[in-house]
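Student: After the sequence you'll find the predicted model.
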Amino acid sequence: MQPLNFVAGDATNPQAKGPKVIAHICNDLGGWGKGFVLAISRRWPEPEREYRRWHRERAGNDFALGAVQMIRVQPDIWVANMVAQRGTKRGSGGPPIRYDAVESCLEAVAEHALAGGASVHVPRIGCGLAGGTWERIEPIVSKTLGARSVATTVYDYG
């Protein structure tokens, strides 16, 4: 079991040696323009471009809740676009976050990280615009990444 490491800082500037995966949550509508994705887009154009293409061509690919798209942005950094948010607004079904999709996504991220010897870096995923709570997300992160000994850093910005 690898405990989660909490630091103050910017998850788009991961503090670790070796290969790194920056994981974040996307919605299932193809929308990109609020929240943590803006910080990603300020650093690299590829994750937004590839996410929009993935959504646009969704009839012929795996774009859906629980799916992950890995985008290499530097020789040692990947961005994981994780589809774990249904829509963008709170409705009768509650907040947009889908905890089961977060778990599926993080399982795929763990596989990628283990295969490449990478650490994983996240903001408090699912707790901003997606409307989730860290009390529900943290155990999922621990179960999918920490329990598999994937070094994981959670960043609190500001």
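Tutor: That came in fine, so what should we check first? Numbering: from 1, shown residues only.
Student: make it CA atoms for all contacts and neighbour counts henceforth
Tutor: Noted.
Student: Name the nearest residue to Ala23, sequence neighbours excluded.
Tutor: Nearest residue to Ala23, sequence neighbours excluded (CA to CA, 6 or more residues apart in numbering): Ala80, at 4.6 Å.
Student: neighbours around the one you found, how many?
Tutor: For Ala80, the neighbour count with other CA atoms under 10 Å is 28.
Student: What is the helix or strand hosting it packed up against?
Tutor: Assigned by DSSP states H and E, Ala80 belongs to strand 77-85. In terms of contacts (3 or more CA pairs under 8 Å, 6 or more residues apart in numbering; DSSP states H and E), strand 77-85 is packed against strand 20-27, helix 46-56, strand 68-74, helix 99-116.
Student: One more pass at 10 Å, please.
Tutor: If contacts are counted by 3 or more CA pairs under 10 Å, 6 or more residues apart in numbering; DSSP states H and E, strand 77-85 sits against strand 20-27, helix 46-56, strand 68-74, helix 99-116, strand 119-122.
Student: One more to weigh against that first structure:
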Amino acid sequence: MEEDIKFGNSLLYYKCDNIEFLKGYGQLYTEFDDGVATRQINIIKNDMYCSSSLHDWNEDIGFLLYDGHIDSLDVSDSVPITRLDFEKKWQEGIVANKSPINYLKGDASLPLEEHTLIIHVVNILGKWGKGFVLSLSKQFPIAKNDYVKWSKDKETFGLGEVQFVCVDQQKATFVANMLAQHGVRKNDKDRTTYIDYDVLRLCLRKVARFALKNRLSIQMPKIGSGLAGGDWREIEKIINEELIYYKIKCTVFEL
């Protein structure tokens, strides 16, 4: 899923074949990112539950994701496994546990809850002036200010990069400026597709890791389908493959 991103040794995977749950014993598979539990597979009585949220609860198991750092967890009864081993089991589990994109009417710049990552697409030209960004910068001026500063850094400002901006530290609210757009629509008759789908996919992979590690839900407008000229059906498919796959809570706002 993430062949274009190099994580080094930040990701670790463990399997325990005899873990005690609330109502019996079962298997446990856990992914850790820099020591933080980001995804977990719980198996009991031939039932499988996949989770990447601290809010997920099951009466037979308890909470479905470990809330803590690997340093405070006893893994002596667990064995290291490969990422491939974990992904095979995860793919098997999400067939029955997949959560769809949540669609709502409204303004995506208004956080639904705390611990939220607002994501949107920005262009490589350093221009911030139309569409969703107007509402976003009204709510969180720092999102625009940081993007404009970033656009002047030619070493880091490039397609496929994502700028994560903390806009409310107390409520753990972040904005992701995703560089996946070549240009901007010139006028109402301009039908050019400025969004780069492959680059958007790369950006969303980085967004997924950030959201998992920081335990954030995600909300967005219909990214890439407005001034960027993209096909929402194609973009929705990418969102499903790169965000929903990880069971990250995703809300798309439609005006």
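Tutor: Received the coordinates, thanks. Just so it is clear, the model here is predicted, and its values are computed rather than measured.
Student: excluding its backbone neighbours, what's nearest Gln219 of structure 2?
Tutor: Thr251 (4.6 Å).
Student: Now name the helix or strand holding the one you found.
Tutor: Thr251 of structure 2 is part of strand 250-254 when elements are defined by DSSP H and E.
Student: sorry, back to before: counterpart of the residue nearest to Gln219 of structure 2 in structure 1?
Tutor: Using TM-score structural alignment as the criterion, Thr251 of structure 2 maps onto Thr153 of structure 1.
Student: Any idea which residue is closest to the centre of structure 2?
Tutor: The centroid of structure 2 falls nearest to Ala208 when counting by CA atoms, centre = their mean (2.6 Å).
Student: Burial check on Arg42 of structure 1, number of neighbours?
Tutor: There are 9 residues near Arg42 of structure 1, going by other CA under 10 Å.
Student: should've said Ala16 of structure 1
Tutor: Around Ala16 of structure 1 there are 14 other residues, counting by other CA under 10 Å.
Student: which ones are touching it?
Tutor: Neighbouring residues of Ala16 of structure 1 by CA atoms under 10 Å, 6 or more residues apart in numbering: Ala118, Ser119, Val120, His121, Ala151, Thr152, Thr153.
Student: do Trp32 of structure 1 as well
Tutor: Here Trp32 of structure 1 is in contact with Cys26, Leu38, Ser41, Glu48, Arg49, Tyr51, Arg52 (CA under 10 Å, 6+ apart).
Student: Tell me the counterpart of it in structure 2.
Tutor: By TM-score structural alignment, Trp32 of structure 1 lines up with Trp128.
Student: Distance check, that match against Asn97 of structure 2.
Tutor: Noted for Trp128 of structure 2: a distance of 39 Å to Asn97 of structure 2, by CA to CA, to the nearest Å.
Student: mind listing the helices for structure 2?
Tutor: Secondary structure of structure 2 by DSSP state H: the helices cover 83-97, 132-139, 141-151, 197-214, 232-242.
Student: Aligned to Asn5 of structure 1, what sits in structure 2?
Tutor: Under TM-score structural alignment, Asn5 of structure 1 pairs with Asn102 in structure 2.
Student: since we're on the spatially closest residue to that match that is not a sequence neighbour, how many residues are nearby?
Tutor: Nearest residue to Asn102 of structure 2, sequence neighbours excluded (CA to CA, 6+ apart): Thr251, at 4.6 Å. Residues lying near Thr251 of structure 2 (other CA under 10 Å) number 20.
Student: Okay, Thr251 of structure 2 and Phe63 of structure 2: tell me how far apart.
Tutor: With distances taken as CA to CA, Thr251 of structure 2 is found 23 Å from Phe63 of structure 2.
Student: thinking again about what came up before, let me have the helices and strands packed on strand 77-85 of structure 1 in CSV, extended by distance to Leu129 of structure 1.
Tutor: Shown next, in CSV, are those (distance: least, CA to CA, whole Å):
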stretch, distance to Leu129 of structure 1
strand 20-27, 10
helix 46-56, 17
strand 68-74, 19
helix 99-116, 14
strand 119-122, 15
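Student: Test my guess that Phe157 of structure 2 contacts Asp146.
Tutor: No - between Phe157 of structure 2 and Asp146 there is no contact under CA atoms under 10 Å: 11.7 Å.
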